[in-house]
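Novice: predicted coordinates and the sequence they were generated for:
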Amino acid sequence: MLNTTLPFPLWEGFTPAKIEQHTDSLTIHLSPTRHPICHCGSVSAEVHDTSIRTVSDRSIMEYAVTLKVPVRRLCCPRCGILTEKINWLEPYSRQTTRLVLFVENLLTKLPIKHISELVKLHWTTVKNIDKRRLAREVKEPDWSKVKRLVMDEFALFKGHRYATVIADADTHQVLWINEGRSRESIRPFFEMLGDYCQQIEAVAMDMNTAFDLEVQEHCPNAMVVYDLFHVVAKYGREVIDRVRVDCANKLKHDKLARRRVKRGRWVLLKNRSNLNDKQAGYLEELLTANKDLMVVYLMKEQLKDLWYCRSQDEAKKLWEIWWQQVMESGVQPLIQFAQKLKKYLGGITASAVHPLHTCRLEGMNNKIKVMKRMAYGYRDTAYFFLKIRSVFPGDPR
C-alpha cells in the first residue's frame, strides 16, 4: 500500500490520496482538491451528501486501474440538489471519459471480445459503449430527398423470425429496420415519414401483400414495383422444381435418365449466360429429352422480358402474349403460377416507369448475414440494427 501524489493532473479536481497495488491492478482512492461545481457552472460550498463511486480508467503500464471517486451531491440555489460536474466522468458513468474514448477508437479496429480482454471490461460494458457511439454517429437521412424506396426482409433468428429493412433506392442508405414483416411491423416507418409519404414515387419489393397494402395506404402517389429476382425465384420453386420432379417420376423405369433429371436443378435455375460449356451441354440434354421442362424453361426467359419493356403498354402486350402461351401449354404448375401472378401485373409493368430492383438490397442482406454469423448472433437487436445502419450510410448524391 502506497501513499503518494502524482505529479500530473490525471483527474481534474481530485488527487490520489491512497494507492493500493495488487498483482495486476491498481486501486486509486481520490480526494477532492476544490469546491464542487454544479452543471450550471456555479461553485457550491454546500454539500448535500457524498458517495464513493467505483470507476474504471485506462491502464497504467500493465496495471488495470480502478478509481474510488468521492462524488458529491450539491445544494445549488439555481438547480436544487444535483450531482457535481466532473469533466472527466459522465453522469452515472462507471468509466472515465478517457477510457471510453480509448475503447471507441479500438472498436473501429477490433472485435468486442478482444477489446474486453484488453481493457479488462465486461463484454456488455464494451457493447454499451459501442451502442452509444453508433447512436451518436449514425446520421439521420435527409427525408426531403427520399423519393424511391426498396423493401426486403431477412432472417433475424431461427424459427421464422424476420426483420424488415428499408433503404433509399437512389443512395442505398439503410433508412430503417424493425423486427417482423407484417403491416403492423412496418407501419411505424410510414408514421415516422409523416408528410414526406406524399413525395414517395416508387417502392420496390417482393410480392409481399403486407408491404403492398401498407404502401398503398400511406403513399398514395407511389407505384409498387415487384422485383424480378423474387418473381423468378418463386417461378423456379413453384414451376421448374415441380415440373422437374414430375418428369423424374415419369422415368422410374429408366434410373439413369431419372437421376439426370433429378440432378439438373441448378442448371435449370441458373441464367444461361452463367453456365460453363459442360453445364450448357447438360441443360441442352435435359431440355431436348423433356418437353415440359423445355416449355417452362423458355417461358421463364420470356417472363423476364416483362421487366425490360420501355413502356407499360409494351409490357402489357408482352404479358398478353405470354399469358396466351401459358394457357396453351397445358403444363398445370405453369398455369397455376400464371393465375396467381396475374393479380400482381400492375407491379410488374410498373418497372417500365421505375426500373427498380432489390438486387443491391439483397447484397446488403448477404453482408448482414455475414455480420450476424461473425458475431454468432446478436442478443441486442437495437444494437444490431445500429451496426447495420452504420455499415450502409449511403452513397453521396
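Specialist: Alright, I've got the coordinates. Keep in mind it's a predicted model, so treat the numbers as computed, not measured.
Novice: going forward, measure contacts between C-alpha atoms and count neighbours the same way
Specialist: Fine.
Novice: tell me the contacts of residue 87?
Specialist: The contact partners of residue 87, taken as Cα atoms under 8 Å, 6 or more residues apart in numbering, are residue 12.
Novice: please report the distance of it from residue 158.
Specialist: 45 Å (Cα to Cα, to the nearest Å).
Novice: one more: residue 264?
Specialist: Here the distance between residue 264 and residue 158 works out to 30 Å (Cα to Cα).
Novice: now residue 198, nearest residue through space, not along the chain?
Specialist: Once its chain neighbours are removed from consideration, residue 198 has its nearest residue in residue 219; the separation is 5.7 Å (Cα to Cα, 6 or more residues apart in numbering).
Novice: and the one you found, what does it touch?
Specialist: Residue 219 sits next to 197-200 when contact means Cα under 8 Å, 6+ apart.
Novice: more neighbours: which of residue 264 and residue 158?
Specialist: Of the pair residue 264 and residue 158, residue 264 is the one with more neighbours under other Cα atoms under 10 Å, namely 16 against 7.
Novice: residues contacting the more buried one?
Specialist: Counting by Cα under 8 Å, 6+ apart, residue 264 touches 282-283, 286.
Novice: ok so, going back, now the residue nearest to residue 198: how far from residue 199?
Specialist: 8 Å.
Novice: coming back round to it: show me which of the contacts of residue 264 are buried.
Specialist: Buried by 16 or more other Cα atoms under 10 Å: 282-283, 286, out of the contacts of residue 264.
Novice: now the helix or strand that contains residue 278: buried residues?
Specialist: Taking DSSP states H and E as the criterion, residue 278 maps to helix 277-289. Along helix 277-289, the positions that meet the burial threshold by neighbour count (16+ other Cα under 10 Å) are 279-280, 282-283, 286-287.
Novice: what is it packed up against?
Specialist: Taking 3 or more Cα pairs under 8 Å, 6 or more residues apart in numbering; DSSP states H and E as the contact definition, the neighbouring helices and strands of helix 277-289 are helix 265-269, helix 291-304.
Novice: next one: the longest one to chain centre, how far?
Specialist: In this case it means helix 291-304. Average the C-alpha atoms of helix 291-304, do the same for its chain, and the two points are 35 Å apart (Cα atoms, centre = their mean, to the nearest Å).
Novice: try this one next to it:
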Amino acid sequence: MNANPLALFWEGFTIESYAQIDAQSLLIRLQPADDYLPCCSGCNQHTLAIHDISTRRVRERDLFQYRVWLDVPVRRVRCTTCGPKLEQIRWLPGRQRLTAGMVSWIESLVRLMPIQHVATLLGLHWHTVKAIDHRRLKREVTEPDKRRIRRLIMDEFALFKGHRYATVAIDADTQQVLWVGEGRSRAAVRPFFEWLGPETCGQIEAVAMDMNTAMDLEVQHHCPQARVVYDLFHVVAKFGREVIDRVRVDQANQLRHDKPARKVVKRSRWLLLRNRGNLKDEQALKLEELLQANQPLMTVYVLKDQLKELWYAPSEADARQRWQDWLNLAMSSGLAPVQQFARRLKGYVDGIIASAVYRLNTSVLEGMNNKIKVIKRVAYGYRDNDYFFLKIKAAFPGKAR
C-alpha cells in the first residue's frame, strides 16, 4: 500500500512533506517518484537525462477547510529529439499555476454560479476565473453545420441601458444560436452574412424578423432568393402602440367634459391590447361595454383582430386577398392613425404574405431573449461582449434535427 495515499492524485510524484501555512492554507511539497521516468512534453519520449529543475508553486483543489498549495519540482529534460524541454506533467499542463483538477473544479462551478461568487469562494482573482471559463466556452461551443442551414430567425436584445443593442441569429429548425453581434444596423449584421459565406447564403429560403429595415436590406443583398417573413407579434404590437393608443388618447381628450367616461377610456389600454381569450369574464364584459359605447375604439379593435388573420392564411393568394380587404377597411375607417399605419404597412406586405408559405415567427427567439436577460442579470452584466456572446451560444447549442 502506498505510504502517501494522497500522492495518487499527482502522477509521477510522491509527497516529501506537508505543513500548515496558516489557519486556512496547507502546503504540500512533492518530489519525483523513483519509479517514474520523466517524459518530454514535445515528443512524449521518456528520458533519464535531466537538464535542470525548478520549483513551481501551484494551487490544488481545496481539502476540507484548507486551501491547498503544492510545491512541484518541474524538470527540464535533455531530449535527444527536442533538446531541453519541460517534462510532461498531465495534471499540470503547460506553465499553469493551477492544477488540471482545480481548473476542472472551477469550470464546474462557473456553470452554476456567477464568476465573482466563484472567485470569492476559491480566493482567486476575477480575471483568473473568467479566463478559465472563456477557454472552456471556446472549447465547448461547436460550429454549426452550415450546409444544413435553410431558415433563419433574427432579432435584437438590449445589451445595456441607453439604447445599446445586440443582434442574435438562430437556425429556425434546430434553434441553435449561430451568431451574436453588437448593434442592429446594416453594418452591424453584415458580419453574420459574411460569416455564412456565399454558398450558405445561397441556400437560405426564409428569414423571420421584426420590421427592421436594416436586417431586411441586408438579407436582400446577401440572400436575394430568401423570403423575408415579418413576425406577427411585432406588427400587432406596433399597431397597438401607434394606432390603438393614439385613438384611445384622442377619444379620451374628446371626453374631457365627461370625467367618468374619460376615466374609463383612459384606463382601457390593457383591455384593448390583450387578446380577448386571455381576459377574465369580468374584463371581457368591461371590454364589450367599452366597444359598444365607442365606435372608433370598436373599429381599431376589430382591425387589430383582422390584422392577425393575415398570418394564418392557407395560401399566398388568400393572404393577399385578406390584406386587400384589411387595407380597404383601414382606409375607409376615417381614422387618421389607422390610415397612416396602413400606408406604411404597404411596404412590408410581401414579408407578411410570405408567412403563408413559411410558418416562421420570432417567438422562440423572444423566449431565448428572456433567458439571455437572466444570464446577464445573474452575472451582474458582462464587461467583455465576446465572452458574453460565447455564454449565449453555449446556452443554446440547438437540438437534433
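Specialist: Right, received. Where do you want to start? All values derive from a computational prediction rather than experimental measurement.
Novice: about what we covered before: can you tell me what the residue nearest to residue 198 of structure 1 aligns to in structure 2?
Specialist: Per TM-score structural alignment, the equivalent position to residue 219 of structure 1 in structure 2 is residue 223.
Novice: quick one: the strands in structure 1?
Specialist: Using DSSP state E, the strands found in structure 1 span residues 14-21, 25-32, 47-60, 63-76, 80-83, 148-157, 161-168, 174-179, 202-205, 223-226.
Novice: now those strands in a markdown table, with distance to residue 295 of structure 1 and mean neighbour count?
Specialist: Putting the strands of structure 1 into a markdown table (distance: least, Cα to Cα, whole Å; neighbours: other Cα atoms under 10 Å) gives the following:
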| stretch | distance to residue 295 of structure 1 | mean neighbour count |
| --- | --- | --- |
| strand 14-21 | 81 | 17 |
| strand 25-32 | 75 | 19 |
| strand 47-60 | 70 | 15 |
| strand 63-76 | 72 | 20 |
| strand 80-83 | 78 | 16 |
| strand 148-157 | 31 | 21 |
| strand 161-168 | 35 | 21 |
| strand 174-179 | 40 | 22 |
| strand 202-205 | 28 | 27 |
| strand 223-226 | 24 | 28 |
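Novice: would you reformat those as TSV and include distance to residue 310 of structure 1?
Specialist: Written out in TSV, the entries for the strands of structure 1 read as follows (distance: least, Cα to Cα, whole Å):
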stretch	distance to residue 310 of structure 1
strand 14-21	73
strand 25-32	71
strand 47-60	63
strand 63-76	67
strand 80-83	67
strand 148-157	19
strand 161-168	23
strand 174-179	29
strand 202-205	17
strand 223-226	15
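Novice: quick one, which of those gets closest to residue 128 of structure 1.
Specialist: Using Cα to Cα as the measure, strand 47-60 is the one of the strands of structure 1 that comes nearest residue 128 of structure 1, at 14.7 Å.
Novice: how much does that closest one stray from structure 2?
Specialist: Here strand 47-60 of structure 1, set against structure 2 after superposition, deviates by a mean of 3.5 Å using mean Cα distance after the TM-score superposition for structure 1.
Novice: which residues sit against that strand?
Specialist: Contacts of strand 47-60 of structure 1 with the rest of the structure, by Cα under 8 Å, 6+ apart, involve 64-75, 81, 93-96, 98-99, 102, 119.
Novice: ok, 7 Å please
Specialist: 65-75, 94-96, 98-99 (Cα atoms under 7 Å, 6 or more residues apart in numbering).
Novice: then stretch 356-369 of structure 2?
Specialist: By Cα under 7 Å, 6+ apart, the list of residues contacting stretch 356-369 of structure 2 from outside reads 153, 157, 208-209, 229, 231-232, 311-316, 319.
Novice: could I get these in TSV, plus columns for distance to residue 259 of structure 2?
Specialist: Converted to TSV, these look like this (distance: Cα to Cα, whole Å):
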residue	distance to residue 259 of structure 2
153	47
157	40
208	45
209	42
229	44
231	39
232	36
311	39
312	41
313	43
314	46
315	48
316	47
319	43
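Novice: from the residues you listed, pick the one nearest residue 170 of structure 2.
Specialist: When these are compared against residue 170 of structure 2 (criterion: Cα to Cα), the nearest one is residue 153, at 5.4 Å.
Novice: just tell me what residue 346 of structure 1 corresponds to in structure 2.
Specialist: Aligned partner of residue 346 of structure 1 by TM-score structural alignment: residue 350.
Novice: chain neighbours aside, what residue packs nearest to residue 106 of structure 1?
Specialist: Across the structure, with Cα to Cα, 6+ apart as the measure, the residue nearest residue 106 of structure 1 apart from its sequence neighbours is residue 115 (7.0 Å).
Novice: so residue 49 of structure 2 touches residue 77, yeah?
Specialist: Yes. Between residue 49 of structure 2 and residue 77 a contact is recorded at 5.8 Å, counting by Cα atoms under 7 Å.
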